[in-house]
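# build the 3D model from these lines:
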Amino acid sequence: MRITLTTFLLALTISSWGQKKYQLKSPDGKLIAAISLNDKISYAITHQNDTILKPSVLNMTLNNGVTWGKGSQLRSAKTTTSHQQINALFYKRNQIDDHYNELVLSFKENFNLIFRAYNEGIAYRFVSTSDKLITVKNEEAIFNFTKDFNAYVPYVKGKFKDIESQYFNSFENEYTYTPLSKISADKLAFSPLVVSLDNGKKVCLAEADLESYPGMYLTNTNGSKSLQSNFAHYPTATKQGGHNELQQLVTAREPYLAKSKAKAQFPWRIVIVSTNDKQLADNDMVYKLAAPSRVADASWVKPGKVAWEWWNHWGISNVDFEAGINTETYQAYIDFASKNGIEYVILDEGWAVNKKADLFQVVPEIDLKKLIAHAKVKNVGIILWAGYYAFERDLEKVCKHYSEMGVKGFKIDFMDRDDQQMVDFHYRAAEVAAKYKLMLDFHGTYKPTGINRTYPNVINFEAVHGLEQMKWTGPELDQVTYDVTFPFIRMVAGPIDYTQGAMRNATKRTHRGINDEPMSQGTRCRQLAQYVIFESPLNMLCDSPTNYEKEQECTDFISTVPTVWDQTVALEGEIGKHIAIARKKGDQWYVGAMTNWDARKTELDLSFLGEGSYVAELYRDGANANRIASDYKKETITIPANRKLSVSMAKGGGVAMKIYKK
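A predicted model of the protein is given here:
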């Protein structure tokens, strides 16, 4: 239902200052956005009498000299409330309760400013009402906090000579926990970004519906208690280069951010407010604010698991051929996938001739038609890796050719930008791929902003400091703490291609980066738990068939755990310390829990199960897991009648379980 109301709007005109103030409340009345219009437009946010943001200006400057938000003349103001159910595809729940109050401010300068108040946050966006094309020169989004709070800052990773060079990055990050005033003026950070407030509250800054516009970076250039927006300008010129000649490197930029179509809708700026950390581990605002699906029938999109070779370095043994990029190796991966009910096998980098950026040049060691035919007989789909430029330059031809051959999708890699040109590519790729019934996994790219709702064939994203980092780093990298940090921050934006599933597991002391025989930090049960905790509709099995066949009990759990869900419940969690999540598919529940490097005993509240008697297949850390990380124990237990289940986790440990009625 959608109802137009006026009771949610409070308008106050102060004639002596010529100032108008509007107030918009969340449906539960706890969150309030106070919008002020005078020479500038600003907004402030309170939550149950706590000030979340002090008055913070927002504006957008066009190339014609007009600035929306400075000296703008209000034409009208209208409020509505909306309460509806969204049928979500390939997501952590199949139904989303979409309930908000909305304020639309219309201005004589041919734009609207829309605010929405949800129970979990406030969002706003600019909308052009002009029939003409416009050019956006700059946008200013300021987030003014009341104190010098600490923030979890995902700086752009690497060493850079200036801000411009930071716009070319992989969007993989660790988090720096620092006061707002100490955020480096020389570094960009990308959203989502979380700020810790008083009284256990957190603010997560994010964006949604990023279409035909650059992504928003966050920075603090003046040592204040504020965060300011920053955007890559539109490329004037690019050249082929980068990784294996598969990237487009920006050599010059225009003096503007974006050229936008008539009546363009610009991205939502989101301020999520939580009262406890577990709320951040289960938040739907980015998905709710994204444009609805443009794919009329997405029934052909089949999420699932993927047997993957790159992480384990084609690590098959006990065979009569030399494992590597060749037909025999991929046939073995297909046979393994088929035997274990795994839906897909990926051919990662190497199947196409190197440094040619031409996806029609297949290396002679690969008989692609033979592999696709073999996979079809085995009821396994083939997904192909593609470097960005190789895919973009022949987009329609590549999609048509490989769709007709029987390929099910592409993993596109090394975009490493989020200016308007690159954002446009993502939408264009999604549209063309949908036309040919191809799924897309965007790797080497910016965080999701809702395109997975708009184009449900976009089935996954990287933009995460995933398990691949374990191949080349040792104990100096604390991946275990990262694993219990990003589900509260990065995963707010959407699903992740983290690529878990390691069967070689190491403690903090024993982990080493070994490319040919990589290992994970933390316990075996931690790897199992990640298949429940991490949202990943297309989910990799990163280790080799040889290792999985030695560990069939764990393989059976991994291969049968769902990748999309009917329901999700965040059970508990604290950023950087621990997390526990329950997810339901059909009549079965799965629960995953992880801790940081602290051994932890916790009591899980399983009251969501409802009435009846339940049994759980429980995978827990073994008695010696603190020393031998692969040590685990599987047991079948009865869920207590009071629904309180005590579980213990080793250092860097985890728990995974499958729950079903007796």
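
# hey, let's count contacts and neighbours off CA atoms from now on
Will do.

# pretty sure residue 212 sits against residue 426.
No. Counting by C-alpha atoms under 8 Å, residue 426 is not a contact partner of residue 212; they are 9.5 Å apart.

# to compare with the earlier structure, here is another sequence to fold:
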Amino acid sequence: MWYFVHILYVFNIIIMKKPLFLILFVAWTISASAQTFSVTSPSDINTITFELRDGVPFYSVDRLDRPVLEASRLGFELQNMRNLDAGFTVASHEITEFDETWTQVWGEKEHIRNHYRELRVSLEESGADARQLDIVFRAFDDGIGFRYEFPEQSNLGAFNIMNELTEFKLTGDHESWWIGAYQWNRFEYLTEHSPISAIDTVHTPLTMRTADGLYIAMHEAALVRYSTMTLERTDGFTLKANLMPWSDGVLVRTASPAVTPWRTIILSDTAGGLIESYLVLNLNEPNKIEDTSWIKPSKYVGIW
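Predicted coordinates:
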């Protein structure tokens, strides 16, 4: 069953989407001296909390006041320049709510609702050569997503990422379903079933079930001009973003302005809820093909 959960979940990612209409957009910006900010999903189910501890960014996730992720690190190690992982102050933060319904070109469902609340935290270093980093969190009723954004700036032109420090600090030794990464045959393996403590580095989506029955699926969305993310267990029940490298060890070559893919976490009280979620699809870029009349479902037999 879980092998098919993974197939259907990944299949959701590639289905095109087309905007239909915008219902609601409310925003406010607050210059912030506080170091902790939270955003909760529209139905007050999932909460993301950002915290700056002595200049170091962290985030955590709760569902109905139940911890899902404990305080987890954020940031980057860069090549031949200062890392973007500490020495920050919060320049500002912004909370927005967005609600739209868009039409899917083809798929299980024609009309998809995209409803979330967003927290954007703008971080800034001190000094004459200070750099900026934005972290954007979106809270949906069926999970959360977040990504980094590098605004255009003179102190951060072209740069190479050597390590993405993003952590996912789990609350226990969850039951998990996974495929190992960095193996010779890539994705051509059966899904393994084990506690989190038994895994090393795995492909996404990584699916988990907690002792109290919460289902979790970790993946990514809007993967464009960036390295694919695997998940590495680093300590106890802590997972870390592990990016596929170039041959010289560089993980990502980029320049500001730039964005990373969304790091996504689907949360559901049932296994079926993972398949029914459109969170990953909603975080992908909208379809840019104006005429989609020629796109029709079909059957295929052969080697993919």
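
# what do residue 212 and residue 426 of the first structure both touch?
With contacts taken as C-alpha atoms under 8 Å, 6 or more residues apart in numbering, not a single residue reaches both residue 212 of the first structure and residue 426.

# residue 282 of the second structure touches residue 114, doesn't it?
Yes. The criterion here is C-alpha under 8 Å, and residue 282 of the second structure meets it with residue 114 at 6.0 Å.

# buried set for stretch 51-64 of the first structure?
Neighbour-count burial for stretch 51-64 of the first structure, with 16 or more other C-alpha atoms under 10 Å as criterion, is recorded at 51-62.

# max-length helix in the first structure?
Counting by DSSP state H, the longest helix found in the first structure is helix 420-435.

# by contact count, what packs against it?
helix 395-405, strand 439-442 (3 or more C-alpha pairs under 8 Å, 6 or more residues apart in numbering; DSSP states H and E).

# quick one, which of these is nearest to residue 299 of the first structure?
strand 439-442 (11.7 Å; C-alpha to C-alpha).

# next SSE downstream of that closest one?
helix 451-454 (DSSP states H and E).

# what sits up against that following helix?
88-89, 209-210, 287, 290-295, 427, 458-460.

# to which residue of the first structure is residue 225 of the second structure aligned?
Residue 225 of the second structure maps onto residue 212 in the first structure, with residues paired by TM-score structural alignment.

# pretty sure its match sits in a helix.
No. Read with DSSP: H, G, I helix; E, B strand; the rest coil, residue 212 of the first structure is coil and lies in no helix.

# ok, it - contacts?
With contact taken as C-alpha under 8 Å, 6+ apart, residue 212 of the first structure is in contact with 258, 260, 420-421, 423-424.

# ok, longest strand in the second structure?
strand 88-104 (DSSP state E).

# and the residue sitting nearest the centre point of the second structure, what element?
The second structure has residue 263 as the residue nearest its centroid, 1.2 Å off, counting by C-alpha atoms, centre = their mean. Residue 263 of the second structure is part of strand 262-268, with elements assigned from DSSP H and E.

# could you find the closest non-adjacent residue to residue 126 of the first structure?
Leaving aside its chain neighbours, residue 126 of the first structure sits nearest to residue 113 (4.8 Å; criterion: C-alpha to C-alpha, 6 or more residues apart in numbering).

# which residues of the stretch 151-300 of the first structure fall in strands?
Per DSSP state E, counting those that start in this stretch, the stretch 151-300 of the first structure carries strands over the ranges 176-179, 189-190, 193-196, 202-208, 217-219, 226-230, 235-241, 247-253, 258-260, 268-274.

# adding distance to residue 560 of the first structure, write the ones you listed out as CSV.
Shown next, in CSV, are the strands of the stretch 151-300 of the first structure (distance: least, C-alpha to C-alpha, whole Å):
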stretch, distance to residue 560 of the first structure
strand 176-179, 36
strand 189-190, 35
strand 193-196, 33
strand 202-208, 32
strand 217-219, 38
strand 226-230, 43
strand 235-241, 41
strand 247-253, 37
strand 258-260, 45
strand 268-274, 33
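
# looking at those, which is nearest to residue 346 of the first structure?
strand 247-253 (21.1 Å).

# okay, angle between the closest one and strand 235-241 too, please.
In terms of direction (axes from the mean of the first three to the mean of the last three C-alpha atoms, to 10 degrees), strand 247-253 of the first structure departs from strand 235-241 by 150 degrees.

# and strand 247-253 of the first structure, what does it pack against?
Helices and strands touching strand 247-253 of the first structure, by 3+ C-alpha pairs under 8 Å, 6+ apart, are strand 235-241, helix 388-393.

# between it and helix 420-435, how many degrees?
Counting by the same axes, to 10 degrees, strand 247-253 of the first structure points 140 degrees away from the direction of helix 420-435.

# who's in contact with strand 247-253 of the first structure?
168, 233-242, 387-389, 414-415.

# could you identify the most distant pair in these?
Among these, 233 and 387 lie farthest apart (C-alpha to C-alpha), at 23.3 Å.

# higher neighbour count, these two?
Comparing residue 233 of the first structure with residue 387 by neighbour count (other C-alpha atoms under 10 Å), the higher total belongs to residue 387, at 27 against 24.

# hmm, the more buried one is touching residue 410, no?
No. Judged on C-alpha under 8 Å, residue 387 of the first structure makes no contact with residue 410 at a distance of 9.8 Å.

# the first structure: matching residues for stretch 142-150 of the second structure?
Counting by TM-score structural alignment, stretch 142-150 of the second structure corresponds to 120-128 in the first structure.

# the matching stretch: how far from the chain's middle?
Computed by C-alpha atoms, centre = their mean, to the nearest Å, the chain-centroid distance of stretch 120-128 of the first structure equals 20 Å.
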